[in-house]
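Asks: Below are the sequence and a predicted model; questions follow.
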Amino acid sequence: MESIPPSYSPSASPSYTPSPPSPSYSTALLPGEQTVEETRWTGSQTHNIGVFRRITDNITLVLRDQQPGSIKPSYGRNALIRGHISLRSSEGLTDVTLMLEGQIRTETSGTTLTTTIVSTSYSLWNSSSTEPCPKTLPFMTFFPSTFVESGQSRPLPPSFENKSERATCSYTLSVIVSRPRRFLSSFRSSDALVVPIRYHPRSRAHTPMLPSDAPFLTTVKTSPEEWRQVLCTMNTTQRSGLAPVQCLLFIPSVQIYALSETIPFHLQLRGPPSSLAPFLDKTSGEISIRVYLLRQVIVKAFDDPKTASRRILGEAKLTYCSPLPENHYSYRNHPLREGNDCLDWDGELRCAEDDTVASFATQTLTVRDYIVLSLDPLEPMKCPLLATKCSHPIRLVTDSWSDRVMTW
């Protein structure tokens, strides 16, 4: 049965009285008041107010929200691309298009491969419009954060250029203005303005690490979960008859570090005094002990991965620690066996170069980072210990851990 709504009469509506104005409000506390909880503003840390301009004879491109004085436009993850295009003349045009493109270019074995990861066009005006083309065309769009690779969505890699020029990831923003040819109306001619841009997505660790100035022996007892132990063995020559030396490198357990961050570590060498003697006695030659950050660039062509380059980002200076008490086994997985001893060093790692590109991986181009421990006798013919090298994978990110929400 269909219900019939009641009849409506304007006179039946209640009278309306305007609400009183809201009371004034101030964040300043009155006497006797206290803040129970506070939510801070979660906007970006810096507000870019600069403007980038690229001017040619016929086209002017203006990009907003840039750092003042920047020579290349820069955008982060899901960043807003906004600005306008100014045309010297808008007569006789067929269309005006804005195009964002990204490419990975790799070179291996004399073969250069180019992979397109972004190709998006935005029509700002075309001849099908009923309105004539204006001389100024504003635009606003978002920078994509992902691309499709082998049918899967992956994070868009940052702008990257290998110094050997064998591998690059680059992005461009283009303005294409088309018009019919003067004598062949079925063909079009076009003017293009191409601007290289920088894609710089921010990233950070999911948990903080201990301060770099926190003493290792103190924190490893109170917070052992904060340290990751990396093990390797330094073997000896067969004729020496010495036992191998166990190498223990302790690094912050998060294993994700900011490019600008100082990474503390602790190195311990264990073994019988006779095996450790070459580190103290110089008669068999010195042993080089190095701990450094290594960046590896890998390119892949035709399912054949090859290392394009290796580069040291920063190297530590080790400080020898005073001998530990014999009963101090708090940070060892197993107590030292009878007759064994240990040598200890502290150190800090930090990127020496002003590198701003974090680790990333695609099928054709991968940038990996490692903490490397290297022990190398300078006179191998005299030393009873054999050289060893241990590479532990880590991830370098753009920002340190923070408990505040950030705009990426």
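Replies: Everything's here; your move. Fair warning: this is a prediction, and the values are worked out from it, not measured in the lab.
Asks: Only C-alpha atoms from now on, for both contacts and neighbour counts.
Replies: Noted.
Asks: if I look at Ala358, how far off is Ser203?
Replies: According to CA to CA, to the nearest Å, Ala358 and Ser203 sit 8 Å apart.
Asks: ugh, wrong one, I meant Met234
Replies: Here the criterion is CA to CA. By it, Met234 lies 36 Å from Ser203.
Asks: Equivalent analysis for Ile256, please.
Replies: Distance of Ile256 to Ser203, given as CA to CA: 10 Å.
Asks: Could I get the contacting residues of the most centrally placed residue in the chain?
Replies: Among the residues of the chain, the one closest to the centroid is Ala358, at 2.7 Å (CA atoms, centre = their mean). Neighbouring residues of Ala358 by CA atoms under 8 Å, 6 or more residues apart in numbering: 158, 203, 259, 395-398.
Asks: before we move on, back to that, what touches both of Ala358 and Ser203?
Replies: With CA under 8 Å, 6+ apart as the test, Ala358 and Ser203 both reach 397-398.
Asks: correct me, but Ala308 touches Val299?
Replies: Yes: at 6.2 Å, Ala308 and Val299 qualify as touching, with contact defined as CA atoms under 8 Å.
Asks: Alongside the first one, take a look at this:
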Amino acid sequence: MSLPPPSYESFDVLIPDYSFEPRAGEERLEYQRARQPPVQGEDVRPTGVFVNQKDGVTVVLNYQQDKSTTPVFGRRSNVEGTLLIDAPESVSKITIKLTGSIETVSPSTGLTLVNVLDQTHTLFDSGDDMAPQSDCSSSLTFSYPLPGTFKHNDQEYLLPPSYYVLLGGQGQTYYAKCTYTFSAMISKTRSRRTAFLGKNKKYNTFVFEFLPRLRPPRPVLKRSLLSTIKECPEEWRQISYQLIPRSKKSNLEPLTCQVFLFDLLDSEPSTNNYPAHQFFLPSIGVFGIRDSIPFHIQIIGSHIDSLAKLRTITDNNIYENSGPLFRVHFLRQVEINSNGNKSAVHFPLGEAKLLPVPPLEGAISLSGQVQQEQRQENINWEGVICCGLEEKLAPSFNAGIVVITDFIILELSKSSMSLFQPFKHGHAVRLVSDS
């Protein structure tokens, strides 16, 4: 039974008048171009082909970038194309294999090889290996879907992307890699006189890349914490830590460090009576590999003299070449797990530059207000951090035997280690292929 649409004529409330562009007295706070969905029936895949020819066997793969030297497939892709055979008359069987494996070498785990993809498809079979003639066509089309997952040690994981990383640590070199191959095997019958030599087989094998694409659920804010905290405090996460003076002779009080980021971990703020330092990061926790991630750091103290001394130290020319009080940087961890043995290596992805911000009226709160109940002196920095590596970087993933995790690290700079007790905290983030 269909009902007529409801009538809103009885309402006295006027519908707001919206405009696409800001009018006089208005400003655009944030703008992100919408991702247009493909038109129904429209194919948005690349229109080029990849061609590989060997031993009279030609493989043509569809939906590739023009002039590509290696075919590329994404999540839920079909490996499809055409197989061309120069002499199909004596062909008895054609098989296509899609394989993938993770290979790792480390001092504690040794050499480990795990298959993540193993598909065999029969494209043609005459059923008679000794038949002098074959009805095999010279051109055969195929289409085989790639799986989304694989199993290892009774656990299911997403199919990992193609990657290769050479790791060196403590005088030892080891690596982790994931490779995928396409192989076409053509079996041909021999004459009865040479049948004792076995089947005549030809192969066309090459590597292809598996690059699953993923975007963050929403884009990263392009503005600082102070310019967005009132309009959208939910976009930030606040994490608090303690800075404990190394010696009482320094005349510094315990301080609070507040960090403001896009939401990352369930880090509990400090609950003791020490003042804190705060770290603010974007709350989303998932970023594109090329994204610039904003952050804000605030140090809070109740004693004016203590903060003034610290400010003098950080601004002093003696420390000019040593940088600010903190260091913020990207760190990647590659962990290899095999038979209960674990080995992890860390290497840097990028370094942030901290810019000083004038003192505020008090401690920052994600309620959108500056806390003024108790006068708290503060020192502030803001900045952005991004991956600084120029070569192609694989996104974060967990494949069981190999786990790649990325961290934003906040720690004391070398010039500050004489003032405070050791301080280093990591915040796990997920890097994905697209922004």
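Replies: Received the coordinates, thanks. Since the structure is predicted, the reported quantities are computational estimates derived from the model, not experimental observations.
Asks: Just give the TM-score of the two.
Replies: Laid over one another, the chains give 0.78 as their TM-score (TM-score structural alignment, normalised by the length of structure 1), with 358 aligned residues with a CA RMSD of 3.0 Å.
Asks: what sits in contact with each of Ile256 and Ser203 of structure 1?
Replies: Between them, Ile256 of structure 1 and Ser203 share these contacting residues under CA under 8 Å, 6+ apart: Val397.
Asks: neighbour-wise, which of the two wins?
Replies: Using other CA atoms under 10 Å as the criterion, Ile256 of structure 1 and Ser203 rank with Ile256 on top: 20 against 17.
Asks: Show me what that one lines up with in structure 2.
Replies: Taking TM-score structural alignment, the alignment pairs Ile256 of structure 1 with Val286 from structure 2.
Asks: returning to what we had before: between Ala308 and Val299 of structure 1, who's got more neighbours?
Replies: More crowded of Ala308 of structure 1 and Val299, by other CA under 10 Å: Val299, with 24 against 20.
Asks: To which residue of structure 2 is that one aligned?
Replies: Aligned partner of Val299 of structure 1 by TM-score structural alignment: Ile336.
Asks: Leaving out chain neighbours, which residue sits closest to its match?
Replies: In space, and not counting its chain neighbours, Ile336 of structure 2 is closest to Val402: 4.8 Å by CA to CA, 6 or more residues apart in numbering.
Asks: count of residues packed around that neighbour?
Replies: Per other CA under 10 Å, the neighbour tally for Val402 of structure 2 reads 23.
Asks: show me the contacts for Phe147 of structure 1.
Replies: The contact partners of Phe147 of structure 1, taken as CA under 8 Å, 6+ apart, are 117-118, 153-156.
Asks: still on that earlier bit, among the contacts of Ala358 of structure 1, who's most crowded?
Replies: Neighbour counts for the contacts of Ala358 of structure 1, by other CA under 10 Å, peak at Leu396, which reaches 28 neighbours.
Asks: so where do the strands sit in the stretch 201-350 of structure 1?
Replies: Assigned by DSSP state E, counting those that start in this stretch, the stretch 201-350 of structure 1 shows strands spanning 227-234, 245-252, 256-258, 263-271, 287-301, 304-315, 319-320, 341-349.
Asks: Filter the contacts of Phe147 of structure 1 down to just the ones in strands.
Replies: 117-118, 153-155 (DSSP state E).
Asks: Quick check on those residues: which are buried?
Replies: Neighbour-count burial (16 or more other CA atoms under 10 Å) applied to those gives 117-118, 155.
Asks: Out of those residues, which is nearest to Pro211 of structure 1?
Replies: Comparing these against Pro211 of structure 1 with CA to CA places Pro155 closest, at 30.3 Å.
Asks: so Ser138 of structure 2 sits right up against Thr82, yeah?
Replies: No: if you go by CA under 8 Å, Ser138 of structure 2 and Thr82 don't touch, sitting 10.0 Å apart.
Asks: thinking again about what came up before, can I get the strands of the stretch 201-350 of structure 1 in JSON lines with distance to Thr94 of structure 1?
Replies: Shown next, in JSON lines, are the strands of the stretch 201-350 of structure 1 (distance: least, CA to CA, whole Å):
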{"stretch": "strand 227-234", "distance to Thr94 of structure 1": "63"}
{"stretch": "strand 245-252", "distance to Thr94 of structure 1": "60"}
{"stretch": "strand 256-258", "distance to Thr94 of structure 1": "49"}
{"stretch": "strand 263-271", "distance to Thr94 of structure 1": "57"}
{"stretch": "strand 287-301", "distance to Thr94 of structure 1": "40"}
{"stretch": "strand 304-315", "distance to Thr94 of structure 1": "45"}
{"stretch": "strand 319-320", "distance to Thr94 of structure 1": "70"}
{"stretch": "strand 341-349", "distance to Thr94 of structure 1": "58"}
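Asks: out of those strands, which comes closest to Thr168 of structure 1?
Replies: strand 287-301 (10.1 Å).
Asks: got the angle between that closest one and strand 304-315?
Replies: Interaxial angle, strand 287-301 of structure 1 versus strand 304-315 (axes from the mean of the first three to the mean of the last three CA atoms, to 10 degrees): 140 degrees.
Asks: Could you give me the buried positions within strand 287-301 of structure 1?
Replies: For strand 287-301 of structure 1, burial by neighbour count (16+ other CA under 10 Å) applies to 287, 291-301.
Asks: Once you drop chain neighbours, what's closest to Pro422 of structure 2?
Replies: Leu412 (7.3 Å).
Asks: List the contacts of whichever helix in structure 2 runs longest.
Replies: What stands out as the longest helix in structure 2, according to DSSP state H, is helix 304-315. The contact list for helix 304-315 of structure 2, computed with CA under 8 Å, 6+ apart, reads 251-253, 300-301, 319-320, 324-325, 377-379.
Asks: what about that helix, distance to the chain center?
Replies: 39 Å (CA atoms, centre = their mean, to the nearest Å).
Asks: quick revisit: identify the residue of structure 1 aligned to the residue nearest to Ile336 of structure 2.
Replies: Checking TM-score structural alignment: Val402 of structure 2 goes with Leu365.
Asks: Just to check, that match is in contact with Ile298?
Replies: Yes: counting by CA under 8 Å, Leu365 of structure 1 touches Ile298, with 5.9 Å between them.
Asks: Helix or strand: which one has the equivalent of Val51 of structure 1 over in structure 2?
Replies: In structure 2, the residue paired with Val51 of structure 1 according to TM-score structural alignment is Val49. If you go by DSSP states H and E, Val49 of structure 2 is part of strand 48-54.
Asks: could you point out which element follows that strand?
Replies: The helix or strand immediately downstream of strand 48-54 of structure 2 is strand 57-64, counting by DSSP H and E.
Asks: Much appreciated, bye for now.
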